[in-house]
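Asks: Using only what follows, build the 3D model:
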Amino acid sequence: MKRFALILVATAVVATTSQAATVKQSSSGICHDENSSYYERTKNFKPFSSLDACLRAGGRLPKGYSGSSSTSSSSKSASSSGYSREQFGRGWADTDGDCQNSRHEALIAQSTGKVRFKTGRECRVIAGRWISPFTGAVIHDPSQIDIDHVVPLKWAWEHGAASWSRAQRERFANDPANLLSVEASLNRQKGAKGPDQWLPPANQCQYVLRFTRVMKTYKLKLSPPEERRFAQTRSRVCG
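Replies: Predicted coordinates:
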C-alpha cells in the first residue's frame, strides 16, 4: 500500500513538472509560458516544449510579456515584424554612380574570367565565368546567378537590423563582404535561414565562418539557444 502511494506521488510530481514546462499556444496563436498572466486561464492549447519552439511554429507573444532577458531576446528575434525588402533599400544600389549596381559589381569582382557587358556603357554584365562557392560548379550565364546575402536581410532584421538607420541597412544590403554569386535555385532554397537551419552542399566551413564574420562586424545578436546551435554547427562542419 505504501509503495502504491509513493508511485502515485511520484507520478503526480512528474506530471506537475511536465505541465509546468509546457508552453501553451492558444487558438488565436499566442504563446503563453509561465510568465504570461493568461497561462493558467488558457485551457484549449497546442503544447510546445519551449517558447522558442512555439514562436518558430508561427506563434506570437502576448502583449506586455515579461519573461527573462534571455527568453525575451530569443522571442523578440523570432517574433519581430515590419520587415520588407525596401527596409534595406529599393533593390541593388549604385553607390558610386558608375551605372554598375552592387549586383553587377559583385559579378565583376567574383568572375574568374573576363566579363562581357551589354552593348553600350559597361553597366550590365551578360557573360563571365563564376565558380559557385555553394557547389563548385562553373557558371557562364549570369541570368542563372543570384547574388546571395550571406547573412540574409530578413535574418539580419530579426537579429538587430530593425533598430538600424535606413542608411545603415542599405550599406549592409550592398556590402561586398556579404555578397556571393551562387546558383539562383540554392539561394532561393536558403531563403532567410541561418547556418543552423541551412548549409550549402559544399564549402560549409567557409560559409559558416563568413556568416559569423559578417554577423559580428554588424554586431547582430544571437539568442542563447541560437548560440548553442551555431556552436554545434561550426564544430560539426569545421572540426
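Asks: hey, let's count contacts and neighbours off CA atoms from now on
Replies: OK.
Asks: which residues touch stretch 90-99?
Replies: Arg85, Gln100, Asn101, Ser102, Arg103, Glu122, Cys123, Glu170, Ala173, Asn174 (CA atoms under 8 Å, 6 or more residues apart in numbering).
Asks: measure the second one to Glu86 for me?
Replies: For Gln100, the distance to Glu86 (CA to CA, to the nearest Å) stands at 20 Å.
Asks: Which helix or strand contains Gln197?
Replies: In this assignment (DSSP states H and E), Gln197 forms part of neither any helix nor any strand.
Asks: Next secondary structure after the host helix or strand of Ala15?
Replies: Using DSSP H and E, the secondary-structure element containing Ala15 is helix 2-21. Beyond helix 2-21 on the C-terminal side, the first helix or strand identified by DSSP H and E is strand 23-26.
Asks: before we move on, the earlier item: filter the contacts of stretch 90-99 down to the buried ones.
Replies: Burial by neighbour count, judged by 16 or more other CA atoms under 10 Å, picks out Gln100, Asn101, Ser102, Arg103, Glu170, Ala173, Asn174 from those.
Asks: Report how many residues lie close to Cys31.
Replies: 28 (other CA atoms under 10 Å).
Asks: any idea where the helices of the chain begin and end?
Replies: Along the chain, counting by DSSP state H, helices occupy 2-21, 51-56, 69-79, 102-110, 153-158, 166-173, 184-190, 204-217, 224-238.
Asks: how about JSON lines for those helices, with distance to Gln197 added?
Replies: JSON lines is the format used below for the helices of the chain (distance: least, CA to CA, whole Å):
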{"stretch": "helix 2-21", "distance to Gln197": "25"}
{"stretch": "helix 51-56", "distance to Gln197": "12"}
{"stretch": "helix 69-79", "distance to Gln197": "14"}
{"stretch": "helix 102-110", "distance to Gln197": "25"}
{"stretch": "helix 153-158", "distance to Gln197": "12"}
{"stretch": "helix 166-173", "distance to Gln197": "21"}
{"stretch": "helix 184-190", "distance to Gln197": "9"}
{"stretch": "helix 204-217", "distance to Gln197": "11"}
{"stretch": "helix 224-238", "distance to Gln197": "9"}
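Asks: Tell me which of the ones you listed lies nearest to Cys31.
Replies: Smallest distance to Cys31 across these (CA to CA): 6.2 Å, for helix 51-56.
Asks: for the closest one, which positions count as buried?
Replies: Using 16+ other CA under 10 Å as the burial criterion, the residues of helix 51-56 that qualify are Leu51, Asp52, Ala53, Cys54, Leu55.
Asks: Let me see the contact set for the spatially closest residue to Val151 that is not a sequence neighbour.
Replies: The shortest distance from Val151 to any residue other than its chain neighbours is 5.8 Å, reached at Phe211 (CA to CA, 6 or more residues apart in numbering). Residues touching Phe211, when contacts are defined by CA under 8 Å, 6+ apart, comprise Val150, Val151, Asn178, Pro195.
Asks: structure for this one too, so we can compare:
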Amino acid sequence: MTSLLDVLPDRPRRRARRAPWVLVLVVGAVLGLGGPVWLDARAAARYPVTAADVEAGRTQLAALAVKGRAPRTGYEREEFGQAWADTDRNGCDTRNDVLARDLVDVRTKPGTQDCVVLRGTLHDVYTGTTIDFERGPRSAEVQVDHVVALADAWQKGAQQWSDERRREFANDPANLQAVQGRANQQKGAGDAATWLPPETGYRCVYALRQVAVKHAYGLWVTRAERDALAREIDRCAIVA
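Replies: This next block holds a predicted model:
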C-alpha cells in the first residue's frame, strides 16, 4: 500500500525561533461557523495548505460514512500487532523511523545502522513548543502519536479488519507523528470532536490528516466528529 504521506500536505516549515503571537479575526458568519473565530496567523503560515489540499479534504470527508461509535469491547493494543514493528523492513522499528523523520539535529546510536535515535530536537506541531529529546529516563517527553488513535479506529471499523491490516494501520507513517508526550497523553483516544492540538495553526493540517487516513482505510466518523473536522477544514489558511 502506498503511504498516505504521498497525498498529505507538505510537512510544516521549521522555524529558528518561536514567532510572537499575531491574531487575525475571521468572520465566522462568512464561514458558517456561527460566530467569530480567532486564529494564530503566523502559526497557520508555518503549516501551509493549498486550495487543492482543502478541496481534497472536503471531498474525502463527504465520502466518509457517519455512524455511532461502536462499543470498545475487545480492544487491546495487541489487536494492532507488535508495537512499533519494522513493517517496511528497513532494519529500524517504526518508532525510531518516526523520530528520525520528525526530529532535527538527530544523533543515532553507533552500531545500530543509524536506527536508534539517541537525541534530537522536536519542533512540536501539537503545542508549538521546542523539546530537546534524549533517550533515557526522559524519553517519554517525546512520544509518537497515532493521529487517528487505535482505539478510535477500533470503534469505527477496524475491529472488522484482518490482523495484517490492523498492523499496517498501526505502523503507517502517515498516521504517526512525534509530539510532546503530555499533549499525546491528554489526547488519549480522542477524535476531533473531543480533542484538537493546542497549536491552533496546525489544526487544519491535523484535520486533513485525520480525514485522509480515515478515507484511505474506510473508517467512519460520528456526526459530532464530522462537524468538528468540517469546521477546522473551513478555517484553513490557504496559500497560493
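Asks: Figure out which of the helices of the first structure is closest to Ser143 of the first structure.
Replies: Nearest of those (CA to CA): helix 184-190, 8.5 Å.
Asks: The closest one maps to which residues in the second structure?
Replies: In the comparison with the second structure, helix 184-190 of the first structure aligns to the range 181-187 (TM-score structural alignment).
Asks: what about the matching stretch, how far off from the first structure?
Replies: For stretch 181-187 of the second structure, the mean distance to aligned residues of the first structure following superposition is 0.5 Å (mean CA distance after the TM-score superposition for the first structure).
Asks: Centre of the chain to that stretch, how far?
Replies: Taking the mean of its C-alpha atoms, stretch 181-187 of the second structure sits 12 Å from the chain's own mean (CA atoms, centre = their mean, to the nearest Å).
Asks: Check stretch 231-239 of the first structure too.
Replies: Here stretch 231-239 of the first structure is found 18 Å from its chain centre; the criterion is CA atoms, centre = their mean.
Asks: now swap in stretch 81-93 of the first structure and tell me
Replies: Distance of stretch 81-93 of the first structure from its chain centroid, counting by CA atoms, centre = their mean, is 15 Å.
Asks: Stretch 181-191 of the first structure now?
Replies: Using CA atoms, centre = their mean, the mean C-alpha position of stretch 181-191 of the first structure is found 14 Å from that of the whole chain.
Asks: tell me which residues in it are buried?
Replies: Residues of stretch 181-191 of the first structure classed as buried under the neighbour-count rule (16+ other CA under 10 Å) are Ser181, Val182, Glu183, Ala184, Leu186, Asn187, Lys190.
Asks: Do me a favour and get the end-to-end distance for stretch 172-181 of the second structure?
Replies: So stretch 172-181 of the second structure: terminal residues 20 Å apart, CA to CA.
Asks: follow-up on the earlier one: and the helices of the first structure: which comes nearest Lys118 of the first structure?
Replies: Distances from Lys118 of the first structure to each of those were compared by CA to CA, and the smallest falls on helix 102-110, at 11.6 Å.
Asks: elements contacting that closest one?
Replies: Based on contacts counted as 3 or more CA pairs under 8 Å, 6 or more residues apart in numbering; DSSP states H and E, the elements that helix 102-110 of the first structure packs against are strand 125-127, strand 179-183.
Asks: Ignoring the adjacent residues along the chain, who's closest to Asp141 of the first structure?
Replies: Take Asp141 of the first structure and drop its neighbours on the chain: the residue closest to it by CA to CA, 6+ apart is Ala127, 5.5 Å away.
Asks: Need the contacts of Phe211 of the first structure in JSON lines (columns: distance to Ala78 of the first structure and neighbour count).
Replies: Compiled in JSON lines, those are given as follows (distance: CA to CA, whole Å; neighbours: other CA atoms under 10 Å):
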{"residue": "Val150", "distance to Ala78 of the first structure": "19", "neighbour count": "23"}
{"residue": "Val151", "distance to Ala78 of the first structure": "16", "neighbour count": "24"}
{"residue": "Asn178", "distance to Ala78 of the first structure": "22", "neighbour count": "19"}
{"residue": "Pro195", "distance to Ala78 of the first structure": "16", "neighbour count": "21"}
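Asks: what about the most centrally placed residue in the first structure, distance to Ser26 of the first structure?
Replies: The residue lying closest to the centre of the first structure (CA atoms, centre = their mean) is Trp155, at 3.5 Å. Applying CA to CA, one obtains 26 Å for the distance of Trp155 of the first structure from Ser26 of the first structure.
Asks: so stretch 122-133 of the second structure aligns onto which residues of the first structure?
Replies: Stretch 122-133 of the second structure maps onto residues 130-141 of the first structure, going by TM-score structural alignment.
Asks: Could you check that stretch and say which residues are buried?
Replies: Per 16+ other CA under 10 Å, stretch 130-141 of the first structure contains these buried residues: Trp130, Ile131, Ser132, Pro133, Phe134, Ile139, His140.
Asks: out of those, which are inside strands?
Replies: In strands, defined here by DSSP state E, the members of those are Trp130, Ile131, Ile139.
Asks: just curious, which of the residues you listed is nearest to Tyr207 of the first structure?
Replies: Proximity of these to Tyr207 of the first structure (CA to CA) peaks at Ile131, which lies at 14.5 Å.
Asks: Not including adjacent chain positions, what is the nearest residue to the closest one?
Replies: When the adjacent residues along the chain are set aside, Ile131 of the first structure lies closest to Val138, with 4.6 Å between them (CA to CA, 6+ apart).
Asks: just checking, the one you found touches Ser132?
Replies: Yes: using CA atoms under 8 Å, Val138 of the first structure is in contact with Ser132, at 6.4 Å.
Asks: Please report the distance of Gln197 of the first structure from Ser72 of the first structure.
Replies: Look at Gln197 of the first structure and Ser72 of the first structure: by CA to CA, they are 21 Å apart.
Asks: Same drill for the two, tell me which one is more crowded.
Replies: Set Gln197 of the first structure next to Ser72 and count neighbours by other CA under 10 Å: Ser72 wins out with 17 against 11.
Asks: The residue nearest to the centre of the first structure maps to what in the second structure?
Replies: Using TM-score structural alignment, the partner of Trp155 of the first structure in the second structure is Asp152.
Asks: For its match, which residues are in contact?
Replies: By CA under 8 Å, 6+ apart, the neighbours of Asp152 of the second structure are Ala189, Gly190, Asp191.
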